[in-house]
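Novice: could you work out the structure for the sequence below:
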Amino acid sequence: MSGLNDEEVQERIDRGQVNILPKTPSRTISQIIKANVFNVFNGLNFILAVIVCIAGSPKNALFSMVIFTNTIIGIFQEVRSKITLEKLSVLSSIGATVMRNGYKVKVNIEEIVKDDVVLLENGDQIVADGIVIGEDTFEVDESLLTGESDPIVKKRGDKILSGSFVVAGKGYFKVTNVGSDTYVAKLANEAKKFKTINSEMQDAINKIIRTIIWLILPVGILLMSTQIIFSGKKWNEAAIAAVAGIIGMVPEGLVLLTSVTFMVGVITLSKYKTVVQELPATEVLARVNVLCLDKTGTLTEGILEVAEIKLLSNFNIDEVMATLAHAFPSKNPTQVALMNKYHNKGNVEVKKIVPFSSSRKWSGASLKGMGSWIIGAPEMILKEKYHYIREKVESEAKKGRRVLLLAHFPEENITEKLPNNVGAVALIMLEDIIRAEAPSTLKYFEHQGVEIKIISGDNPITVSAVAKRAGVKKSEKYIDARALPDDIEELSELVKEYSVFGRVTPHQKKNLVKALQYNNNTVAMTGDGVNDVLALKEADCGIAMASGSDATRAVAQLVLLDSNFSALPKVVEEGRKMINNLERVSNLYLSKTFFSLIMSIVFCIIVLPYPFEPIQLTLIGSITIGIPSFFLAISPNKEVVKKGFLRRILNISLPNALVFALFTIGAYLFSMMSGLGVMDSRTVAVMIAGGIGLIILIDVSRPFNGFKALLFLSMLTAFIAAFILPITQKIFNLKMVPFIFIVISVAIIILAAVVMPVFQVIFSKLLDRLYKK
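Specialist: Now for the predicted structure:
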């Protein structure tokens, strides 16, 4: 046990056999900045802003401010989450005691080398893989690795794995694998690549933006060419007009609003001790229809309590139990439960103790004047006499209780080998403490149509009973995972039938998530251990407990700081509010996007000056979309999130855009033919476009309430003021047009309000036919 000497340690350091821990799978700060700064959206806005500035009109480049705002929000949120999670990481500060040059030395875990001899004591975390040496035995909690909550006894020659804990006894082990070669590192390595969450809403918006960007280049070049060549404009005026058409096609405000709304949601959720690592995570959880939970630490608090004691003889056991509860050095969960039941130490003198061992499954003590007492597994204590109480024990076990036997024999010379005259005195029933919030949280998800699946490394019978007590629907439908097939298609049939899965390995957890997704479910998975990493990575939304491992927190999208899943209903409600409201305001933005696309194509063909300048589109966009959409996006909304986001917004925004364009082009051409100049005709076009935009605002704001009515009146007042006040006329290049054109504009806006619903119905029917084909 003398361990390595200094020369041997240096040799291993030179060979790289050092316990350097692999970095957790999260993006670095430079990667976060790069991803948020250098993207197509920012690049397009930057180029357009440069063109407008070169053309001599910096005020028309105001639209580019969205680049900075959107980028800062994205970077801030992701860096904030990263810092929070790194503060949670305590593994790097953990030390270990190793034998070197014949002495005990305290070292940092990253100073451990291969072949080091490490001393382990009760409560120590095992920081590298190895083999037990020496004659001592100790017990290890491997629940973070396997999900199995019962301690495992380790003796000479047994393997032990990093990430587990010593819960009883002490001993030595020789390090065999360090750093990236350890079991934990290899398991986490399968999930090392940073995962981008699958967001239906963002995917739909990105799909629209990608399509529009493909159109922007040819349409933009054609528009600029026609503005220069055919309408006789100078290049700088043509450039400004062309940029106006292009920026109108890019729904930059929608991208910004999405980030802002998610950010507001993130700040709100932080009040419920929830860290959101990726902005769209709340959206995905709002869409989830299957939630996979572990038993220990999720449904239960991870600690035991004494539920009941049934006497089997006439002994008064209170004094005995109080003494036994405080007699042993190892404070395992069972012992803690007994100590919580019997707070005060007994007054009986303890002559000798036999500590608990997983191989014996009992502990005992000789008490002065009271003989010897044993507490532990009934079948291990009574052996061939166990059949006398078997029925009572099994009856309690079916309730999910852990049953201990208190037994006695008269001699005061207890050893590890029990005599034949041991008599049963009492049955002690222990139960996992159900989290106080668990039943109400489960009931919430049941009412919301979310199916609950319990996936645990524990015995399926026990897990089923605990699930029943917590209120899990169909908890009686359980299965031992050792009977599950590896084929995902076969497994997908079984996951429909069963709600509780016990004895599940890490790879089986991943397969269960895959099987649920194979059945077209959106799956959320909670976890705290390394054994959950693969499943968390595979799930549509991974939810980690802060008390768990680094790797678990790194691959999850949500981290519950108080390790309590009762915060999830708040996350779901916040997600529903954001997604449903964003769908509403998406109709505003995309109506304007498709409107601008139609306008640009039409004015490429008719070769007339474009009816707007960029600054005028900024006015229309701010009054009818930008400002009101922010307030609409944070208003209360608890409706269930439905699939088909892209289809629904196209169903509204495309017919809106068509009406928008037809009436605006008609009014603009009428003004030009009536003898108005370009600036006056543009003023009429702004009037019509802004008025129709306000009509669309009314449509997406339904159902109306006092707040929405006030919001609409405020925007209407601000829009009218822009045409009246001299300062705003100058800023937005607006003119006072003859009164008759104002009357005609109001009439056109009213007509558009009547026609728009008709177009929506017609387009909806056409879209339905298209989807059926």
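
Novice: make it CA atoms for all contacts and neighbour counts henceforth
Specialist: Noted.

Novice: next, count neighbours for Val463.
Specialist: Using other C-alpha atoms under 10 Å, Val463 is surrounded by 28 other residues.

Novice: thought it was touching Ser499?
Specialist: No: counting by C-alpha atoms under 8 Å, Val463 does not reach Ser499; the two are 10.6 Å apart.

Novice: name the nearest residue to Asn637, ignoring sequence neighbours.
Specialist: Lys577 (4.5 Å; C-alpha to C-alpha, 6 or more residues apart in numbering).

Novice: how near is the closest residue in space to Phe230 that isn't next to it in sequence to Ala238?
Specialist: Excluding its sequence neighbours, the residue lying closest to Phe230 (C-alpha to C-alpha, 6+ apart) is Val607, at 6.0 Å. According to C-alpha to C-alpha, to the nearest Å, Val607 and Ala238 sit 12 Å apart.

Novice: with Asn289 instead?
Specialist: Taken as C-alpha to C-alpha, the span from Asn289 to Ala238 is 52 Å.

Novice: so the residue in the chain sticking out farthest from the centre: helix, strand or coil?
Specialist: Distance from the C-alpha centroid of the chain peaks at Gly675, with 60.1 Å (C-alpha atoms, centre = their mean). With DSSP: H, G, I helix; E, B strand; the rest coil as the basis, Gly675 sits in coil.

Novice: re the thing from before, okay, Asn289 and Ala238: which has more neighbours?
Specialist: Neighbours were counted for Asn289 and for Ala238 using other C-alpha under 10 Å; Ala238 has more, 23 against 18.

Novice: can you pull the contacts of the more buried one?
Specialist: By C-alpha atoms under 8 Å, 6 or more residues apart in numbering, the contact set of Ala238 is 224-225, 227-228.

Novice: pretty sure it sits in a helix.
Specialist: Yes: Ala238: assigned to a helix according to three-state DSSP.

Novice: tell me the spacing between it and Ile51.
Specialist: From Ala238 over to Ile51 the distance is 11 Å, taken as C-alpha to C-alpha.

Novice: burial check on Asp768, number of neighbours?
Specialist: Neighbour count of Asp768, defined by other C-alpha under 10 Å: 12.

Novice: second input sequence below; structure requested for side-by-side comparison:
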Amino acid sequence: MDIKKLIDLLKRPQNEVLKELGASQSGYSGEKAAQLLEDYGPNEIQQKKRKNPFVGFVNVLINPFNLVLMIVIVVTFFSDILLPKEKDFVTFTILVVIVMISTLISFIQDERSSAASEKLLNMVSNTTAALRDGEFIEIPIDELVLGDIVRLSAGDIIPADMRVISAKDLFISQATLTGESQPIEKFVSFNDKKTDSESDYSNLCLMGTNVVSGSARAVVIRTGNNTYLGQMNRSLENTKRPNSFENSIATISRLLMRLMLIMLPIIFIINGILKGNFLDSFTFALTVAVGLTPEMLPVVLSSGLARGAINMAKHETIVKSQSSISSFGEMDVLCTDKTGTITQDNIILERYMDVTGEDDMRVLRHAYLNSYFQSGLKNLIDLAIIERAKSYNMDDLVNYYRIVDEVPFDFARRRMSVILEDGNGKRQLISKGAVEEILKICSYIDRGGIVTKLDDQTRQEAFEVYEQHNHDGLRMIAVAQKNDIPNEHEFGIKDESDMVLIGFVGFLDPPKESAKPTIESLNQHGVDVVVITGDSLGVAKKVCAKVGIDTEVTYLGKDIDAMDDTQLREVVGSCHLFAKISPVQKQRIVKALQENNHTVGFLGDGINDALALKQADVGISVDTAVDIAKESADIILLKKDLTVLEKGILEGRKTIVNMIKYLEMAVSGNFGNMISVIVASLFLPFLPLLPVHILVQNLLSDLAQTGIPFDNCDDEDLDKPRKLESGRLVKFMAVFGPLSSVFDIMSFIVLYYVLGINTPAQATAFQAFWFTFGILSQALIIFIIRAKKPFSFKNKPSTVLVAVSILSVAITVALVTTPLAYSIELAPLAPGHLSWVLGIVGLYLITTAIVKKFVWTPLD
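Specialist: From the prediction side, this is the model:
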């Protein structure tokens, strides 16, 4: 839809627009909506659909490591099959098998994890209220069609591009699209002022924005890819920043490729000159590239992340994006609200009192009428008021009133009002909300049934009653009313004035029994818990103190507003409780923590949490959250509980730790092999291994390493946030790479001088020995690398890791000690030679364990 047609739809009378869309004020019938859905397709953005499996396979196939393999396949095809008279299909076949196995495993893991994510995300419902068959019913967002009439209220995400057809104090947050922090009011009429952005059109609500306050009805005029969000979706996706884990993987991959580009020409030239056959040397150099290429890296990474996502799902933690698992494991600061996370999320109405602190049933009646008749989201406070009023048989009270109008809640005013009329035509405006905000609009006070002017003294006395109960841990709101109401009038915020303060209502939300031990456990695991709440300081301090959160230093929203970004960065590190905080202030606090080099998680479920969820390194929400919070989050908890969150964090750390284990193996082993091949090429009169040997060796070594993502972890590895640091891996490579080369060279010395295997005629015996040593050392060194303390038996390896390692060793021994060796151009290994191999492997394992304990641990 071009801009001229859009403006035309927004300007024209409603009945003409509905007629053009084939719709009506009474909505579609279910049958017609189903037909339109079939004709025009679902209301979803195409880029979010699962990719075609063939495209997915090609994406997995084309990676830097596989490209090296493909070059070798092409060269081998010419050198072993096309040009020679005696065709040799072994090397070519093994190469193709390696590429296909690596690619297929990665592809299957991707597909399985995508399917698992979709299945899990289906548990997280995003619906909207559409007018069907004359009634508003909740339907999935993707079932909306052009012309649907949708009802909007606070907390709803806008499900499509829609024209407003009726509205009451409708404020829309467009931060997700425009970055503007302040909500924008939308109207029924179109504004004629010139603007460059569709978001500025006064009667247009854009898909992906959300309702902050008020209510409305709107008609769908654009769906799916035709929406404003759909049009900008591609560019938005391209601006996604990789996290630190992805950056480290890219750095390591580039490092390995650079090492190959530097060292492979050296291997080619040395072998070409010394062996006199440049074609064989070229093939050998390329095959060495295969041996040095961690082609199982995509497999291990995808396996580890997929396993992490599945295990987290078992702990009631849904991962929307697998890359967020790494951020989850790296998280060292968790910002959270207190309600429902630290407290039971079961608010109980504890007190209803007049301005002197005495129980007053009249205050409860007014609070009940306000909560019952308001049309917005009934929060826990409203539900607690209604429940308590019903326990006193007040539910019949609503039959004596009808609602005339309301002034909905918003986060700036922090109050809401209803205008009611009784059977005698008498009108009354009732407001309830934050005590400070209600006091601002009150000019009078009711004490003992006598209404007097609210002067400084009576205001202070009332405020002291509030503070006393607030300090005792009650969450307090104020109730006010007035009777001087016009008969014919469009009500708004300006009518909330000259009110009569009649009393307070106090609520108690006790802490969860699990909160204190869980917070202590999170602290022990290196995660600092910071409470950021919109609640009052008194209530928040009382709850935080009970669960062990430091409340010595606290800041209020007004304090945050008074600070610039530099000042905020200086204070956030010492504060664990922020109270009376607005949505924009939450975002600023999270950003300040990030700028202090923290990896920040934010747990939120409200409309006012969306900005902070987007800002955080890992946004965490719950299935019961409002739509915009779930859309903004990276991870969704099926239960709002810190215990669930803690289990998810530990699972995320396990995933990262196991990825680090594999990468330590890959970078150190590959670097060591490069050194060993160069050394062997300098003095051997034959190739130390044939291409087919390198390929089979690589395949069997990789088999052992596929168990790493399923391994157990040391408790010490989970005690603090873990990051994949490329610099640390380079140091590890510099220590353990040359160490592995020492034992390769030891093998050469034993072969050359002790066993006397040093002529071209004995090449197969030499190759069988080093071939066997290479696989056994790589399959068994895993058990030294995997443990932080190699001489400790506390952290036992997983069954999967043990099984695949034993399988790798068993296949190798069977291959080199039987006639099967001839199938890969080797001679069976003599029993005495196997003893030497096992002895050198044992010495290698012991030495590596000693180096790791006494050399690497101090460096680490």
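
Novice: on that earlier part again, between Ala238 and Ile51 of structure 1, what contacts are shared?
Specialist: In contact with both Ala238 of structure 1 and Ile51: no residue, using C-alpha under 8 Å, 6+ apart.

Novice: list the contacts for the residue nearest to Asp422 of structure 2 when sequence neighbours are not counted?
Specialist: Spatial nearest neighbour of Asp422 of structure 2, chain neighbours left out: Tyr401 (4.5 Å); criterion: C-alpha to C-alpha, 6+ apart. Tyr401 of structure 2 sits next to 420-423 when contact means C-alpha under 8 Å, 6+ apart.

Novice: of those - the most surrounded one?
Specialist: Most crowded among the contacts of Tyr401 of structure 2, counting by other C-alpha under 10 Å, is Leu420 at 23 neighbours.

Novice: quick one: residues contacting that one.
Specialist: By C-alpha under 8 Å, 6+ apart, Leu420 of structure 2 lies in contact with 401-405, 427-430.

Novice: then Val479 of structure 2?
Specialist: When contacts are taken as C-alpha under 8 Å, 6+ apart, Val479 of structure 2 is in contact with 363, 366-367, 430-433, 438, 501-505.

Novice: tell me which helix or strand it sits in.
Specialist: Per DSSP states H and E: Val479 of structure 2 is located in strand 475-482.

Novice: what's in contact with the following helix or strand past that strand?
Specialist: Going down the chain from strand 475-482 of structure 2, the next helix or strand is strand 499-508, by DSSP H and E. With contact meaning C-alpha under 8 Å, 6+ apart, strand 499-508 of structure 2 is reached by 347-355, 363-364, 367, 381, 438-439, 441-447, 451, 466, 469, 473-482.

Novice: buried subset of these, written for ChimeraX?
Specialist: For the buried members of these, the matching ChimeraX selection, counting by 16 or more other C-alpha atoms under 10 Å, is:
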select :347,348,349,350,351,352,353,354,355,363,364,367,381,438,439,441,442,443,444,445,446,447,466,469,473,474,475,476,477,478,479,480,481,482
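
Novice: mind checking how far stretch 204-217 of structure 1 is from the chain centre?
Specialist: Between the centre of stretch 204-217 of structure 1 and the centre of its chain there are 28 Å (C-alpha atoms, centre = their mean, to the nearest Å).

Novice: how about the strands of the stretch 251-400 of structure 1, start to end?
Specialist: Secondary structure of the stretch 251-400 of structure 1 (DSSP state E, counting those that start in this stretch): strands at 274-276, 290-293, 300-311, 350-357, 362-367, 371-376.

Novice: ok, which of those comes nearest Leu662 of structure 1?
Specialist: For the strands of the stretch 251-400 of structure 1, proximity to Leu662 of structure 1 was assessed by C-alpha to C-alpha; strand 274-276 is nearest, at 43.8 Å.

Novice: in structure 2, what residues pair with that closest one?
Specialist: Counting by TM-score structural alignment, strand 274-276 of structure 1 falls onto residues 317-319 of structure 2.

Novice: show me what contacts the nearest residue to Val500 of structure 2 once chain neighbours are set aside?
Specialist: Nearest residue to Val500 of structure 2, sequence neighbours excluded (C-alpha to C-alpha, 6+ apart): Tyr444, at 4.5 Å. Applying C-alpha under 8 Å, 6+ apart to Tyr444 of structure 2 gives the contacts 451-454, 498-501.

Novice: same thing with Ala765 of structure 2?
Specialist: So Ala765 of structure 2 contacts 757, 826-829 (C-alpha under 8 Å, 6+ apart).

Novice: same check for these, but in structure 1.
Specialist: Retained in structure 1: 826-829, out of these (criterion both residues aligned by TM-score structural alignment, their matches' C-alpha atoms under 8 Å).

Novice: take those and keep only those in strands.
Specialist: Taking DSSP state E, every one of the kept ones among the contacts of Ala765 of structure 2 sits outside strands.

Novice: ok, so of these, who is nearest Lys5 of structure 2?
Specialist: Of all the kept ones among the contacts of Ala765 of structure 2, Leu826 has the smallest distance to Lys5 of structure 2: 75.2 Å, by C-alpha to C-alpha.

Novice: in this structure that closest one contacts Thr764, no?
Specialist: Yes: Leu826 of structure 2 is in contact with Thr764 according to C-alpha under 8 Å; the separation is 5.2 Å.

Novice: determine the number of other residues adjacent to whatever residue of structure 1 lines up with Arg388 of structure 2.
Specialist: Aligning on TM-score structural alignment places Arg388 of structure 2 opposite Lys341 in structure 1. Lys341 of structure 1 has 15 neighbours, counted by other C-alpha under 10 Å.

Novice: Tyr400 of structure 2 now?
Specialist: Neighbour number of Tyr400 of structure 2 under other C-alpha under 10 Å is 11.

Novice: from memory it sits against Gly423, does it?
Specialist: Yes: with contact defined as C-alpha under 8 Å, Tyr400 of structure 2 reaches Gly423; the gap is 6.2 Å.

Novice: how long is stretch 844-857 of structure 2 from one end to the other?
Specialist: Terminal residues of stretch 844-857 of structure 2 are spaced 18 Å apart (C-alpha to C-alpha).

Novice: taking the contacts of Ala238 of structure 1 one by one, which sit in helices?
Specialist: With DSSP state H as the criterion, helices contain 224-225, 227-228 from among the contacts of Ala238 of structure 1.
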